[in-house]
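Student: Give me coordinates for this.
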Amino acid sequence: MSKPVKGTERSAARRAPVVVVAGGGTAGHIEPALALADAVMRLRPDAKVVALGTERGLENKLVPARGYPLELIPPVPLPRKPTPELVRLPLKVRDSVRKTREVLERVGADVVVGFGGYVALPAYLAARGRVPIVVHEANKSAGLANKVGARFARRVAVAVPGTPLPKAEVVGIPLRRSITSLDRAALRAEAREHFGLDPDAPTLLVFGGSQGAQSINAAVSGAAKDLADAGVGVLHAHGPKNTLVVQEFPGKPAYVPVPYLERMDLAYAAADVAICRSGAMTVAEVTSVGLPAVFVPLPIGNGEQASNGRPAVDAGAALMVEDADLSPAKVAELVVPLVTDADRVAKMSAAAVGMGHREADETLARIVLEAAGA
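Tutor: Below is the predicted model of the structure:
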């Protein structure tokens, strides 16, 4: 926590606010936090943004690559059922909160912005009564950490209407400017060359979040012959811990497997249709760029992924398949006819226009800076 300052010192502090973002664990938490960080720096180039994370999270790769300092704290995983870990939880929470509070004091935090997950809960508890808190919830069904944080937050921002948090303000999900400003048509040739895809074939983008999705991997790779016979090229991100072996079909458009997509903007530009999970971040991005999608909601949790994707389905911008129903035969029956129907793809793309909040990053950044007194 910043020490009280007076006169010119206080003015200097306000000219250079310190924003701490807590959104570690998965890309769905980290990417909105980084999009917010970028927006804060655009609005206040003199600001300092510090990210909180854990030693095992994906933030260890993503945060430094975007140029922001990362402070590691002990995670606080919350067991869903009674386990021996539940007995040890109070001690873990106390230790994590103490270490998080030390970080906030050392960096001179003026505001803490949480995006949910293991990192957010200790950040909220450490900041409570000391540093203003802003909560951002991406899903319609809020997670436990954000339910706790919202109780004593200065401002609560949500992605969609109807999110049951107190004082909720609908702002959308902060997205990278490389996504919200993406001209898919202008980048298509470059994107397909970048990935080694056929420059002219209808192209399917396949991904399952930052870690991949085994059911999607198996279903789409199992339909490789159907896709090849239909003249469809494929860019398939299978996840860094998974492997994918796909038969090659000479003379047909390439099926390109990759562990992870560093350039999602180019991946979106290369594609005509995506088949993917329907995490809040994914839904926001594909609708923002106007990419028709076949959503396969993650079959665990409280059903938030199905809820995330439903508005796009209702708008005619996406289809939805239950994970249990996904198979190579379903891909051949549903996805192949879609990817190869240019008129239908164009109509679905147009239906996505206007669904998102393209300025969510700067809207949230202004809320954060105001909470910081900057």
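Student: CA only for contacts and neighbour counts going forward, please
Tutor: Will do.
Student: quick one: the strands in the chain?
Tutor: Using DSSP state E, the strands found in the chain span residues 18-22, 48-53, 70-72, 111-114, 133-137, 155-158, 168-170, 203-207, 233-237, 255-258, 273-276, 293-295, 318-320.
Student: mind checking which of those strands is nearest L86?
Tutor: Within the strands of the chain, the stretch nearest L86 is strand 48-53; the backing value is 21.7 Å (CA to CA).
Student: how many neighbours does E85 have?
Tutor: Residue crowding around E85 was assessed by other CA atoms under 10 Å; the count is 13.
Student: Export the strands of the chain as a markdown table, with columns for distance to P337 and mean neighbour count.
Tutor: Listed next are the strands of the chain as a markdown table, based on distance: least, CA to CA, whole Å; neighbours: other CA atoms under 10 Å:
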| stretch | distance to P337 | mean neighbour count |
| --- | --- | --- |
| strand 18-22 | 42 | 27 |
| strand 48-53 | 43 | 23 |
| strand 70-72 | 45 | 19 |
| strand 111-114 | 42 | 30 |
| strand 133-137 | 36 | 29 |
| strand 155-158 | 36 | 25 |
| strand 168-170 | 36 | 19 |
| strand 203-207 | 12 | 26 |
| strand 233-237 | 13 | 26 |
| strand 255-258 | 17 | 19 |
| strand 273-276 | 11 | 26 |
| strand 293-295 | 12 | 28 |
| strand 318-320 | 13 | 22 |
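Student: how about this one, so we can line them up?
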Amino acid sequence: MTGPSIVIAGGGSGGHIEPALAVADAVRALRPDARITALGTEKGLDTTLIPARGYPLELIPPVPLPRKPTADLLRLPGKVRAAVSRVREVLAAVDAGAVVGFGGFVALPAYLGARGRVPIVVHEANARAGLANKVGARFADIVATAVPDTGLPKEQLVGMPLRRSITGLDRQALRAQARQFFGLPPQGPVLLVFGGSLGARTLNTAVAAALPELLRAGIAVLHAHGKSGEPAPPARGYLGVPYIERMDLAYAAADAVLCRAGATTVAEVSAVGLPAVYVPLPHGNGEQALNARPVVAAGGGVLVDDADLTPQRVASELVPLLHDPRRLADAGRAARSSGHADAADRLARMVLELVGAAPEPQTEVMRPWRER
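Tutor: Next comes the predicted model:
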């Protein structure tokens, strides 16, 4: 018998692609015969990340989206029609059983193309939903969220789907290997600093200025400064790199994190049990602060406004924390307890049940959706 055919739509940025691929991996783990097809465009990271994970990629015309449902959307009928038509071709060609979207300019045509044809599942990563998911949620069969109270109809909190290399990470077992990999001291506290693939100027500047005090306190620093960012001046105990490919080893090497508060960042850092100082982006709709609020409320981190991240604040927040093993352990446990490490598996099961292909035995995680 042919396995279920699932189409994922999470192209554009890593924040959309990574949870989509995590769910795809989880579906395959539950149903090895499942057929997964990814929708994407030539823009963004689609053509790089998706084929590298072994999934076929079907390209559709990009549909640039306004941040809010304004008249701008109505000025794109030709692009929308072309993208929706292409989506429907793909759905028919792969005999799709469901479309699972994760927001962004790939998801909106996917939702519109699937409407009335195949079941739709929406996953929203952020505390404030984007336009594509606001539209898709209106007629979706399942609306899953990474954090509570997004305002989407029928939302079910499942958490952020993450790679198994993160959710199954044993930091203690990998600690020595990870530190050797990066050339960090085998003993003593390590601070991990990162701000995304492009870096974060505020974090880079504050860390560079605070570095002498951190090093005097015996704290080593692993700093991903971004492709366009500047590292701190060279120093013993400091490693500055543009980008970290092995984030699993970076997490294993670290004792605490200084980072932004994007949805994936917050989910990964809390899932591996690392306390963090979260510095939300100062622009946008304020979603980054909301993303970090649950883990901060649980005691797994602190929020610092971008404007308040001075070198003195870096030192005052992190030096006492990194020299207090009990506090580190308590904050790490609180961070882990606030997360949803099983989110990819839970959402995969929900999708498979929706298409009548759930593996046996069915688990308790399915009950809330069935009883809606």
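Student: Distance to V220 of the first structure added to the strands of the first structure, as CSV?
Tutor: As requested, these are arranged in CSV below (distance: least, CA to CA, whole Å):
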stretch, distance to V220 of the first structure
strand 18-22, 35
strand 48-53, 34
strand 70-72, 37
strand 111-114, 36
strand 133-137, 31
strand 155-158, 33
strand 168-170, 36
strand 203-207, 8
strand 233-237, 9
strand 255-258, 10
strand 273-276, 9
strand 293-295, 12
strand 318-320, 15
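Student: Can you check which of the ones you listed gets nearest to A145 of the first structure?
Tutor: The minimum distance between A145 of the first structure and the strands of the first structure falls on strand 111-114, with 8.9 Å, by CA to CA.
Student: Tell me the counterpart of K140 of the first structure in the second structure.
Tutor: Using TM-score structural alignment, the equivalent of K140 of the first structure in the second structure is A127.
Student: I meant V286 of the first structure, not that one.
Tutor: Residue pairing (TM-score structural alignment): V286 of the first structure is matched to V269 of the second structure.
Student: now swap in A65 of the first structure and tell me
Tutor: For A65 of the first structure, the aligned position in the second structure is occupied by A52, per TM-score structural alignment.
Student: Kindly report the same for R42 of the first structure.
Tutor: R42 of the first structure maps onto A29 in the second structure, by TM-score structural alignment.
Student: what's the spacing between that match and R349 of the second structure?
Tutor: Shown here: A29 of the second structure relative to R349 of the second structure, a distance of 10 Å by CA to CA, to the nearest Å.
Student: Looking at these two now, which is surrounded by more residues?
Tutor: R349 (23 against 13).
Student: So what does that one match up with in the first structure?
Tutor: When the first structure is aligned by TM-score structural alignment, R349 of the second structure is paired with R366.
Student: Could you do M247 of the second structure as well?
Tutor: Residue correspondence, TM-score structural alignment: M247 of the second structure in this structure matches M264 in the first structure.
Student: can you check G183 of the second structure too?
Tutor: If you follow G183 of the second structure across to the first structure using TM-score structural alignment, you land on G196.
Student: which ones are touching the most centrally placed residue in the second structure?
Tutor: In the second structure, the centroid-proximal residue (CA atoms, centre = their mean) is T264; its distance is 2.3 Å. T264 of the second structure makes contact with G15, A125, M160, L162 under the criterion CA atoms under 8 Å, 6 or more residues apart in numbering.
Student: Out of the residues you listed, who's the most crowded?
Tutor: Of all the contacts of T264 of the second structure, the highest neighbour tally under other CA under 10 Å goes to M160, namely 31 neighbours.
Student: So what does it match up with in the first structure?
Tutor: The equivalent of M160 of the second structure in the first structure is I173 (alignment by TM-score structural alignment).
Student: Spatially nearest residue to that match (excluding sequence neighbours)?
Tutor: Distances taken as CA to CA, 6 or more residues apart in numbering place A159 nearest to I173 of the first structure, at 5.3 Å, with adjacent residues excluded.
Student: follow-up on the earlier one: can you list which of the contacts of T264 of the second structure are found in helices?
Tutor: When helices are assigned by DSSP state H, the members of these inside them are G15.
Student: In JSON lines: the contacts of T264 of the second structure, plus distance to D306 of the second structure.
Tutor: As requested, those are arranged in JSON lines below (distance: CA to CA, whole Å):
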{"residue": "G15", "distance to D306 of the second structure": "21"}
{"residue": "A125", "distance to D306 of the second structure": "22"}
{"residue": "M160", "distance to D306 of the second structure": "24"}
{"residue": "L162", "distance to D306 of the second structure": "27"}
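Student: Contacts for stretch 321-338 of the first structure, please.
Tutor: Contacts to stretch 321-338 of the first structure, defined as CA under 8 Å, 6+ apart, come from residues 215-216, 218-223, 226-227, 230, 232, 294-299, 344-345.
Student: change it to 6 Å
Tutor: Outside of stretch 321-338 of the first structure, the residues that reach it under the criterion CA atoms under 6 Å, 6 or more residues apart in numbering are A219, V220, G222, A223, V296.
Student: Now the third one. Nearest residue, chain neighbours left out?
Tutor: Pointing back at G222 of the first structure there. Here the nearest residue to G222 of the first structure in space, its sequence neighbours aside, is P328; by CA to CA, 6+ apart that works out to 5.1 Å.
Student: Which other helices and strands does the helix ranked longest in the first structure contact?
Tutor: Scanning the first structure for the helix with the most residues, using DSSP H, yields helix 84-107. Contact analysis of helix 84-107 of the first structure by 3 or more CA pairs under 6 Å, 6 or more residues apart in numbering; DSSP states H and E lists helix 120-127 as its packing neighbours.
Student: what's the angle from the helix it packs on to strand 133-137?
Tutor: 160 degrees (axes from the mean of the first three to the mean of the last three CA atoms, to 10 degrees).
Student: Over in the second structure, find the residue span stretch 107-116 of the first structure aligns onto.
Tutor: Mapped onto the second structure using TM-score structural alignment, stretch 107-116 of the first structure spans residues 94-103.
Student: mind checking the end-to-end distance for the matching stretch?
Tutor: Taking CA to CA, the span from the opening residue of stretch 94-103 of the second structure to its closing residue is 21 Å.
Student: Equivalent analysis for stretch 29-43 of the second structure, please.
Tutor: Terminal residues of stretch 29-43 of the second structure are spaced 29 Å apart (CA to CA).
Student: Which residues does it contact?
Tutor: Applying CA under 6 Å, 6+ apart, the external contacts of stretch 29-43 of the second structure come out as 3-9, 11, 28, 46, 56-60, 62, 106.
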